[in-house]
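> need coordinates for the below:
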Amino acid sequence: MARALMIQGTGSNVGKSMLVAGLCRAARLRGLSVAPFKPQNMSNNAAVTADGGEIGRAQALQAMACGLAAHSDMNPVLLKPETETGAQVVVQGKRLTSTRARDYAALKPTLMGAVLDSFRRLGARHDLVIIEGAGSPAETNLRRGDIANMGFAEAAGVPVILCGDIDRGGVIAQIVGTQAVMPPVDADLIKGFIINKFRGDPRLFDEGYAAIGRMTGWRGYGVLPWFAEAWRLPAEDALDIAETPRRAGFHIVCLRLSRIANFDDLDPLSQEPGVRVTMLPPGQPIPADADLVILPGTKSTRGDLAFLRAQGWDIDLIAHHRRGGRVLGICGGYQMLGQNVADPAGIEGPPGETPGLGLLDIRTVMGGDKQTTLAHARHAALDLPFAGYEIHIGQSDGPDCARPFAQVNGRPEGAISADGRVAGSYLHGMFADDSFRRAWLAALGAQPSDHAYSAGVEATLDALAAHVEAHLDVEGLLSLAA
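Reported below is the predicted structural model:
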């Protein structure tokens, strides 16, 4: 078995995912065969794996940091929220069921076997596994049956480093308070702490850093300053997508749906110098100067159709189209553009049918097996190849499918309206393909650049590893791995 180290946090969004990615790349540059692992993740931003499953997008980025193809063993339990109180449960890459939050507690202990199986398979293939926790181990109400934090660490026998976020304030209380509420058996698994997201001169925190060590008895492994280039990496949260400054250029507006999913489609576009990307929050009208409106993926197509209408965006979209604007729907957004969406089996919620936006002459029926496949496609109008992936439930068909968006393995995919200004596709990830992105933007009248997106991500991961090496005791952390 490989050696392993687990990074847990004092809360959500303290920077665990980025820290693990940096440590993974640093270990790889030291010549180690390293793999990422997250026992349980909750995210609607998923990646399709080489083995035909799906995992959290953050673990796919961490796999890239390791120089590996994403694999379903890297995130064996993925929870994809469908409503305020329910989520789809994906186990080892495949949909298991949908459950309400209050019922998941009963299901959770049965998943530990799958979690440990995936962890052991990874460990058998690599020198080192770096594990990311979820939320915080201080949530003691979730400790019974836990598979995400201390429950996993105890079952797998791995040492833990606790990461606190000084940017949000109160980091001393975050770390000391976490120890105070934990049972001793869990506190004993924690071997040290890291301070993350420091802005300014780290020496100003010397006294606080020493105080944490005195009060907890844990060793400090460093203070990691704010990593300013993080915006260049694929965002795990839609709120983290870098919005471009208000400037002249081609204006793309993406609707921030309530169950937005797989929004990493926006990352390559947001880094184009000649493109302005606006992630439109609820309650704001679609700007009149928008050149293109994107309806992104969603985990609940019918639910987000209702959400979209509640914002008045349906009326705005009709006006935008009438003015000559363009619309692109991706995955769930594609389904919304049609005449209706039917879910007779209640896969995404109560059974029923919801009228669509009517901008494409297609109809969608939820059902069948979930598609999670990597795809090599060719854009129909541009006759250009590009790589992408599909991750959806449901099939769409209708007259506008006679004008496909692309060809995938010789079959038509997607649809385009008769006037050519509304398009829909189930394909995610297409804009990460530099040649396709440039040609597609140029065809829309934008001014694309020579920016190489994937190469930029790789360079940023190298910079992140150097940042981690410069400020943390990486040698000590790696020697701690058991």
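
> from now on I want contacts and neighbour counts done on CA atoms only, so please keep to that.
OK.

> would you say Glu458 is within a strand?
No - going by DSSP: H, G, I helix; E, B strand; the rest coil, the assignment for Glu458 is helix, not a strand.

> what helix or strand is the residue lying farthest from the centre of the chain located in?
Of all residues in the chain, Arg214 has its C-alpha farthest from the mean position, at 36.9 Å, by Cα atoms, centre = their mean. If you go by DSSP states H and E, Arg214 is part of helix 206-216.

> run this one through as well so I can compare:
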Amino acid sequence: MPALMVQGAGSNVGKSMLVAGLCRAALRRGLSVAPFKPQNMSNNAAVTVDGGEIGRAQALQALASGRDPVVDMNPVLLKPETETGSQVIVQGRRVATVRARDYAALKPSLMAPVMQSFARLKSQVDLVLIEGAGSPAEVNLRAGDIANMGFARAADVPVLLVGDIDRGGVIAQIVGTQAVLEAGDAAMIAGFAINKFRGDPRLFDEGYALIEQRTGWRGFGVIPWFAHAHALPAEDALDLRHASRGGALKVVCLILSRIANFDDLDPLAAEPSVDLVLLRAGQAIPGDADVVIIPGTKSTRGDLAYLRAQGWDIDLAAHVRRGGHVFGICGGFQMLGRTIADPDGIEGPAGTSDGLGHLDVATIMTADKRLARVTGVRNGIPFAGYEIHIGMTEGPDRLRPFARVDGRPEGATSVDGRISGSYLHGMFAHDTFRAAWLSGFGATGTARYGAGVEDALNALADHLEDHMDIPGLLSLAR
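Alright, predicted model coming up:
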């Protein structure tokens, strides 16, 4: 079946969003389509219907394609745990934790599962739209590459190269990429597109023609800045921004150094009643905060030390003394307890850390990782969510669970009810649940989050139809 790959002249040029928009555009043309990313690096993951995990961006692209997410859509996922090491997920399952310098030796063995997953997807749909990672211009990483040109050549897939004009120097991005590529890799590029243009795109006509002249590549469009991008889940924690809508309820989320599954915050950011403050390093927890959220993290003990280094533990204790509420999600739930033990060094150096002590529970890390889509009930409100964590948490406050999941108690709540924690992700995406949770703080939930994401995907497809040669792109696929 035909396939087309979108690569970037740099990181964060908008590849994920473009692939999502192209998936929706192809779907609306009556094609069965699936997204594919050979290798992703992100701590923002989704649990698939076949019981594994993939990058959250590929789950969004699956939604745009009208398909359930499966592990074959992102066969290799790297989840950074430290500055120099990452957990390696292959076809949905953890296989190793390696240092960056050792990953190069592992890469050649990963091409086989990548090609296996790609072949399965190809057999199921009319079109596969593929997203590269980083940039093919990083020729120092070309040996053993599975993410960009290494994959494109192995799979014989044509490439659309995308440049980001918003960061400047887009002519050099595109022309320079061709200049550093080996001839066989450069031959895989069938055309280019310019993304994130602000203002009148016709002002770039001369530059566009210059790129075509210098490279010999066909241009497929200049894409203006997409104003509704904020309505789609962000892939990178660097994209998280203060999301104040002037709401009366101030919800403060601590942006940890290894924050994971941060799309939990997106539905709250969409609520007019909520002033969502994303707190960065060096900032104090505001004294007028109503609720503080400690989010998920890929490194619980490491980020607990990071939290303390910011003085947030002291701020949090003061917040609790003032009568404030605290909610911990996944790793944030573990931090709220008395201790976190990692005797086998699964997430880092072996040892035990004192927790924040706001919940009477204790956590022990285990090698088994729980990956599950679940259904739950809280205060009579049913919802769906997912678990993606290692570790087991037990203690007296578990007698007051946050919710019941598949009939069992889940999470924990303090005696006074103001501190709670849960391993569940994704529950805020459910409008009824979110409205009920907000009502507990005197706020009203009115947003239609899922419908808003669908509207944004349709608007993105319209946007690309207006500014790209979609029929020409689809004719490239082979």
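
> what's the TM-score for these two chains?
The TM-score (TM-score structural alignment, normalised by the length of the second structure) is 0.99; 478 aligned residues with a Cα RMSD of 0.8 Å.

> tell me the helices and strands packed up against the helix holding Arg214 of the first structure.
helix 171-181, strand 219-225 (3 or more Cα pairs under 8 Å, 6 or more residues apart in numbering; DSSP states H and E).

> go with 7 Å
helix 171-181 (3 or more Cα pairs under 7 Å, 6 or more residues apart in numbering; DSSP states H and E).

> superposed on the second structure, where does the helix it packs on end up, distance-wise?
Comparison of helix 171-181 of the first structure with the second structure after fitting gives an average deviation of 0.3 Å (mean Cα distance after the TM-score superposition for the first structure).

> burial measure for the closest residue to Gly55 of the second structure other than its chain neighbours, as a count.
Closest residue to Gly55 of the second structure apart from its sequence neighbours, by Cα to Cα, 6 or more residues apart in numbering: Ala45 at 4.5 Å. With neighbours defined by other Cα atoms under 10 Å, the count for Ala45 of the second structure comes to 23.

> map Ala45 of the second structure across to the first structure for me.
Under the alignment (TM-score structural alignment), Ala45 of the second structure pairs with Ala46 of the first structure.

> so its match versus Gln59 of the first structure, what's the distance?
Computed with Cα to Cα, to the nearest Å, the distance linking Ala46 of the first structure and Gln59 of the first structure is 9 Å.

> next: Arg143 of the first structure.
For Arg143 of the first structure relative to Gln59 of the first structure (Cα to Cα), the value is 23 Å.

> got it, and Met18 of the first structure?
10 Å.

> more crowded one of these two?
Neighbours were counted for Met18 of the first structure and for Gln59 using other Cα under 10 Å; Gln59 has more, 28 against 21.

> check which helix or strand that one maps to.
helix 57-65.

> mean per-residue distance, that helix to the second structure?
Mean for helix 57-65 of the first structure is 0.3 Å (mean Cα distance after the TM-score superposition for the first structure).

> show me what that helix is packed up against.
Using 3+ Cα pairs under 7 Å, 6+ apart, helix 57-65 of the first structure sits against helix 16-29, strand 34-37, strand 46-48.

> now the longest one, how far from the centre of its chain.
Yep, that's helix 16-29 of the first structure we're talking about. 17 Å (Cα atoms, centre = their mean, to the nearest Å).

> what's that helix aligned against in the second structure?
Counting by TM-score structural alignment, helix 16-29 of the first structure corresponds to 15-28 in the second structure.

> what sits up against the matching stretch?
6-8, 33, 57, 60-61, 64-65, 129, 131, 457-458, 460-461, 464 (Cα atoms under 7 Å, 6 or more residues apart in numbering).

> ranges for the strands of the stretch 1-150 of the second structure?
3-8, 33-36, 39-41, 45-47, 53-55, 76-80, 85-90, 93-99, 127-131 (DSSP state E, counting those that start in this stretch).

> now these in JSON lines, with distance to Met149 of the second structure?
Below are these laid out as JSON lines (distance: least, Cα to Cα, whole Å):
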{"stretch": "strand 3-8", "distance to Met149 of the second structure": "9"}
{"stretch": "strand 33-36", "distance to Met149 of the second structure": "15"}
{"stretch": "strand 39-41", "distance to Met149 of the second structure": "12"}
{"stretch": "strand 45-47", "distance to Met149 of the second structure": "25"}
{"stretch": "strand 53-55", "distance to Met149 of the second structure": "20"}
{"stretch": "strand 76-80", "distance to Met149 of the second structure": "16"}
{"stretch": "strand 85-90", "distance to Met149 of the second structure": "20"}
{"stretch": "strand 93-99", "distance to Met149 of the second structure": "23"}
{"stretch": "strand 127-131", "distance to Met149 of the second structure": "11"}
